[in-house]
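Visitor: Generate a structure from the sequence data that follows.
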Amino acid sequence: MAEIYGPSEYEYTERDLALYALGVGATREDLRWVYENDENFAPLPTFGVVPPFNTMMETPFGDFLPGFNPMMLLHGEQYLELHHPAPTSGKLITTGKIVDIVDKGKGVVVVMGTTTKDEEGNVIYYNEFSNFIRGVKNVGNKSGKDRGPATASNDPPNRKPDAIVQEKTTENQAALYRLSGDTNPLHIDPNMSSIGGFDVPILHGLCSFGISAKHVLKHFGESDGSKVKSIKARFSKHVFPGETLQTEMWKEGNKVIYQVRVLERDAIAISNAALVFHGDANDASASAGGAAEASAPAGVSAPGFKASPVFEALKAAIESGSEEERKARVGKTKALFQFNLTTSPSSEPTSWTVDLKNGLGSVNLGPAKNPDATVIVSDDDFVALAAGKANAQKLFMGGKLKVKGQMMLAMKLDSVLQEARKKAKL
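Guide: Now for the predicted structure:
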């Protein structure tokens, strides 16, 4: 049985998630990754490579690699699986084991597998770190194990990329990214990088990994990390901070094969890469905006929500009257609303769509595509608001009601809710 290393603990807060996202190039426009109060705040999928670092650092490579020098270690490949949604703060526990050691002649590839769980024992991430250690000889086997997706070649199709995204890294990219836990001096200390054979410190391979996966997720996954099943990449060439990365993507069903080119040197930094979605990948450039997503025609009630009768009444009100009256109602409001309600501070939100922008108007259970305004509020406060027993301005000023999108459209909410009051005793 392979020796188990760890367990090691990793405690983090929302601040650590935002710091990681900034380290891989997220901006203030990416609120779901950098702002803890955003309704969709969640870790970037590639944050999953961070919690295992304590286990990696505690693994005694010198015990089984004679003459091991950490300055001669280069990250060769990375494979990441996402199993269960990671909390936005808490404690994660990682254990690791050596999966394979491959003799490459001029060095060895050591593959370490790590499993990261939350405090309840749910598997959150599985990683395989493939590290090439130069100068170590006559250790390991001559051919690596076939580990399925972790060793897939992911060769690009013989056609032009389906999508291309460019992003210029900053001179301080490595200095910022290292604050998330990868403190190898190779990436910041010129004296140490020169020992590794580089005139100046290079960018972390996992930073390029995060930047490029972010590109794929934005273009084909609507920036929704919950859609990601796995990510794999090979680090073919180094990147210097300040260089421009171009991610070239090919959509193949639920897999997006990609590679990353350094434009200044026309060098492929990441190859044989793929991001696999749970479902078919979507092309963000081809998606239609404005209309609400289709939902099942089974009413608008959600189990456990006091607000269900409110939306049932609102649905009846909006769908009442002649076609001309309904068109006039939509023409007066001209807004697509999404309501995100929770039954407790720790519960996941349930969404309703109130469409007073398209067609004759409608109310559906489920999220909207590109809503004009999203209202975030508790189930109890929404019911009180709908019944006229709570003041929207006071809820807003007290932080109990949040509005994302066009704030002025939220001013029309009271007239919208009045439609429900006319149809039911709330």
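
Visitor: For the rest of this, base every contact and every neighbour count on C-alpha atoms.
Guide: OK.

Visitor: What segments of the stretch 151-300 of the chain are helices?
Guide: Secondary structure of the stretch 151-300 of the chain by DSSP state H, counting those that start in this stretch: the helices cover 173-177, 190-195, 205-220.

Visitor: Pick the most buried one from those helices.
Guide: Per residue and on average, the most neighbours among these fall to helix 205-220, with a mean of 23 (mean count of other Cα atoms under 10 Å).

Visitor: Which other helices and strands does it contact?
Guide: On a contact count with 3 or more Cα pairs under 8 Å, 6 or more residues apart in numbering; DSSP states H and E, helix 205-220 meets strand 228-235, strand 244-252, strand 267-277.

Visitor: out of everything not next to it in sequence, what's closest to Gly405?
Guide: Excluding its sequence neighbours, the residue lying closest to Gly405 (Cα to Cα, 6 or more residues apart in numbering) is Ala373, at 4.5 Å.

Visitor: remind me, longest strand of this protein?
Guide: What stands out as the longest strand in the chain, according to DSSP state E, is strand 90-103.

Visitor: Check the offset of that strand from the chain's centre.
Guide: Distance of strand 90-103 from its chain centroid, counting by Cα atoms, centre = their mean, to the nearest Å, is 22 Å.

Visitor: neighbouring contacts of it?
Guide: Residues outside strand 90-103 that contact it (Cα atoms under 8 Å, 6 or more residues apart in numbering): 2-13, 51-52, 55-56, 108-119, 137-145.

Visitor: Counting only helices, which of the residues you listed make the cut?
Guide: Members of the contacts of strand 90-103 lying in helices (criterion: DSSP state H): 55-56.

Visitor: Drop anything exposed from the contacts of strand 90-103.
Guide: 5-10, 51-52, 55-56, 108-118, 137, 139-140, 144 (16 or more other Cα atoms under 10 Å).

Visitor: out of those residues, which are inside strands?
Guide: 5-10, 108-118.

Visitor: quick revisit: and the helices of the stretch 151-300 of the chain: which comes nearest Glu29?
Guide: helix 205-220 (12.1 Å; Cα to Cα).

Visitor: One more, so I can put them side by side:
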Amino acid sequence: MPIDAAEAVAAAPRVAEIAWDHKDVQLYHLGIGAGLPATGPRELRYTLESRLRVLPSFATVAGGGAPGVTAALARPGIDVDLAHVLHGGQGLVLHRPVPVTGRAAATSRITAVYDKGTAAVLVMRTEVADAEGPLWTDEAHVFVRGEGGWGGDRGPSARPEAPAGPPVRTVERHVREDQALLYRLSGDWNPLHADPDFARRAGFGRPVLHGLCTYGMTLKAVVDTLLDGEVARVRAYRTRFAGVVVPGETLSVRMWRPDSAGRVRVAVSAADRDDTPVLADTVVELG
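Guide: As a prediction, this is how the structure comes out:
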């Protein structure tokens, strides 16, 4: 079996030094659609270095890419075909606001391997800390088709209840045709998002958008719509990737009023495909 769950979980953590500056933050913001209109004051806080605020989801690419997915495939006990790999879910906990410029240590390990029958799910957790202490904890769920069925733990199955009542706000965000090409410059070089031949081998008609790009676009929509750009209020953010997004489509982002615990429920769908879900079980926790 290409995945040895026991070996993968038992492997020693890997520690990498990561660094970023304002150029990395600005490139990420552009990659998730910031800067339209280019001179709009609300957009300049994402694009102009003298006003720069860091959207918390930048943590998923800080230091050069999506470590949860790529690092998980390079761990002991794992030997799989990249064409069978999908990003299944993402969680992020912020211990402090992400600084515009930083240098930190990222400690990553696989904490679980779940047997879903027709697929395996790898859980890769990354703890990031700088000289002042913990910055964020990142957790990626990596879905590997065709690698289940060995009789292992199926993992948690509980899902949050659907939000009650209608959303308080709904906004639409257009995905540009070149969105994936720009987003991948932040470090996720998976050819699924750029190479038509590879995308067809993976079962798609054309390259699709990175799930983490949709993840970032969604958080920006929530921060801009409900928080007036106050990025520091975000304490945690998690989602399940329920479907793909094709560049050129339009996202419909529905947001519910924060509950008593400060949790904002969000649902995201492809407006051009009869509101087919693309992000599900999405929660933004506020402080």
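
Visitor: Quick TM-score on the pair, please.
Guide: Comparison of the two superposed chains (TM-score structural alignment, normalised by the length of the second structure) gives a TM-score of 0.88, and 269 aligned residues with a Cα RMSD of 2.0 Å.

Visitor: re earlier: just so I know, which of the helices of the stretch 151-300 of the first structure lies nearest Asn158 of the first structure?
Guide: Nearest of those to Asn158 of the first structure, taken as Cα to Cα: helix 205-220 at 19.2 Å.

Visitor: Contacts for the closest one next, please.
Guide: Here helix 205-220 of the first structure makes contact (Cα under 8 Å, 6+ apart) with 23-25, 44, 46-47, 49, 75, 163, 165, 174, 177, 223-225, 231, 233, 235, 238-239, 247, 249, 256, 260, 270, 275, 281-285.

Visitor: Now a ChimeraX select for only the buried ones of the residues you listed.
Guide: Only the buried entries of the contacts of helix 205-220 of the first structure go into this ChimeraX selection, using 16+ other Cα under 10 Å:
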select :23,24,25,44,46,47,49,75,163,174,177,223,225,231,233,235,238,239,247,249,256,260,270,275,281,282,283
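
Visitor: can you tell me which of the contacts of helix 205-220 of the first structure are in strands?
Guide: Among the contacts of helix 205-220 of the first structure, the members found in strands (DSSP E) are 75, 163, 165, 231, 233, 235, 247, 249, 256, 260, 270, 275.

Visitor: residues touching the second one, list them.
Guide: Residues near Ala163 of the first structure by Cα under 8 Å, 6+ apart: 219, 248-250.

Visitor: now do the last one
Guide: Residues near Leu275 of the first structure by Cα under 8 Å, 6+ apart: 213, 216, 228-232, 255-258.

Visitor: Just name the closest of those to Ile133 of the first structure, please.
Guide: When those are ranked by distance to Ile133 of the first structure (Cα to Cα), Lys232 comes first, at 19.9 Å.

Visitor: Tell me if I'm right that that closest one and Val49 touch.
Guide: No - with contact defined as Cα atoms under 8 Å, Lys232 of the first structure does not count as touching Val49 (11.5 Å).

Visitor: What's Asp195 of the second structure aligned with over in the first structure?
Guide: Alignment note (TM-score structural alignment): Asp195 of the second structure maps to Asp189 of the first structure.

Visitor: what's the neighbour count on that match?
Guide: Asp189 of the first structure has 14 neighbours, counted by other Cα atoms under 10 Å.

Visitor: The closest residue to it other than its chain neighbours: neighbour count?
Guide: In space, and not counting its chain neighbours, Asp189 of the first structure is closest to Pro201: 6.3 Å by Cα to Cα, 6+ apart. Using other Cα under 10 Å, the number of residues around Pro201 of the first structure comes to 24.

Visitor: What of Ala386 of the first structure?
Guide: Neighbours of Ala386 of the first structure (other Cα under 10 Å): 24.

Visitor: What's it aligned with over in the second structure?
Guide: Ala386 of the first structure maps onto nothing in the second structure when the alignment is built from TM-score structural alignment.

Visitor: and Ala386 of the first structure, what is it in contact with?
Guide: Contacts for Ala386 of the first structure (Cα under 8 Å, 6+ apart) come out as 310, 417-418, 420-421, 426.

Visitor: Kindly recompute the last result at 10 Å.
Guide: By Cα atoms under 10 Å, 6 or more residues apart in numbering, the contact set of Ala386 of the first structure is 307, 310-311, 314, 392, 413-414, 416-421, 426.

Visitor: Quick one: map the residue nearest to Asp189 of the first structure onto the second structure.
Guide: Superposed on the second structure with TM-score structural alignment, Pro201 of the first structure falls opposite Pro207.

Visitor: mind checking how far its match is from Ala232 of the second structure?
Guide: Per Cα to Cα, to the nearest Å, Pro207 of the second structure is found 34 Å from Ala232 of the second structure.

Visitor: Next up, the contacts around Arg206 of the second structure.
Guide: By Cα under 10 Å, 6+ apart, the contact set of Arg206 of the second structure is 192-200, 246-247.

Visitor: Kindly apply the preceding question to Val266 of the second structure instead.
Guide: Going by Cα under 10 Å, 6+ apart, Val266 of the second structure touches 162-163, 167, 169-170, 218-219, 222, 239, 253-257, 279-284.

Visitor: So what does it match up with in the first structure?
Guide: Aligned partner of Val266 of the second structure by TM-score structural alignment: Tyr258.

Visitor: how much space is there between that match and Pro157 of the first structure?
Guide: 10 Å.

Visitor: anything in contact with each of these two?
Guide: Listed as contacting both Tyr258 of the first structure and Pro157 by Cα under 10 Å, 6+ apart are 249-251.
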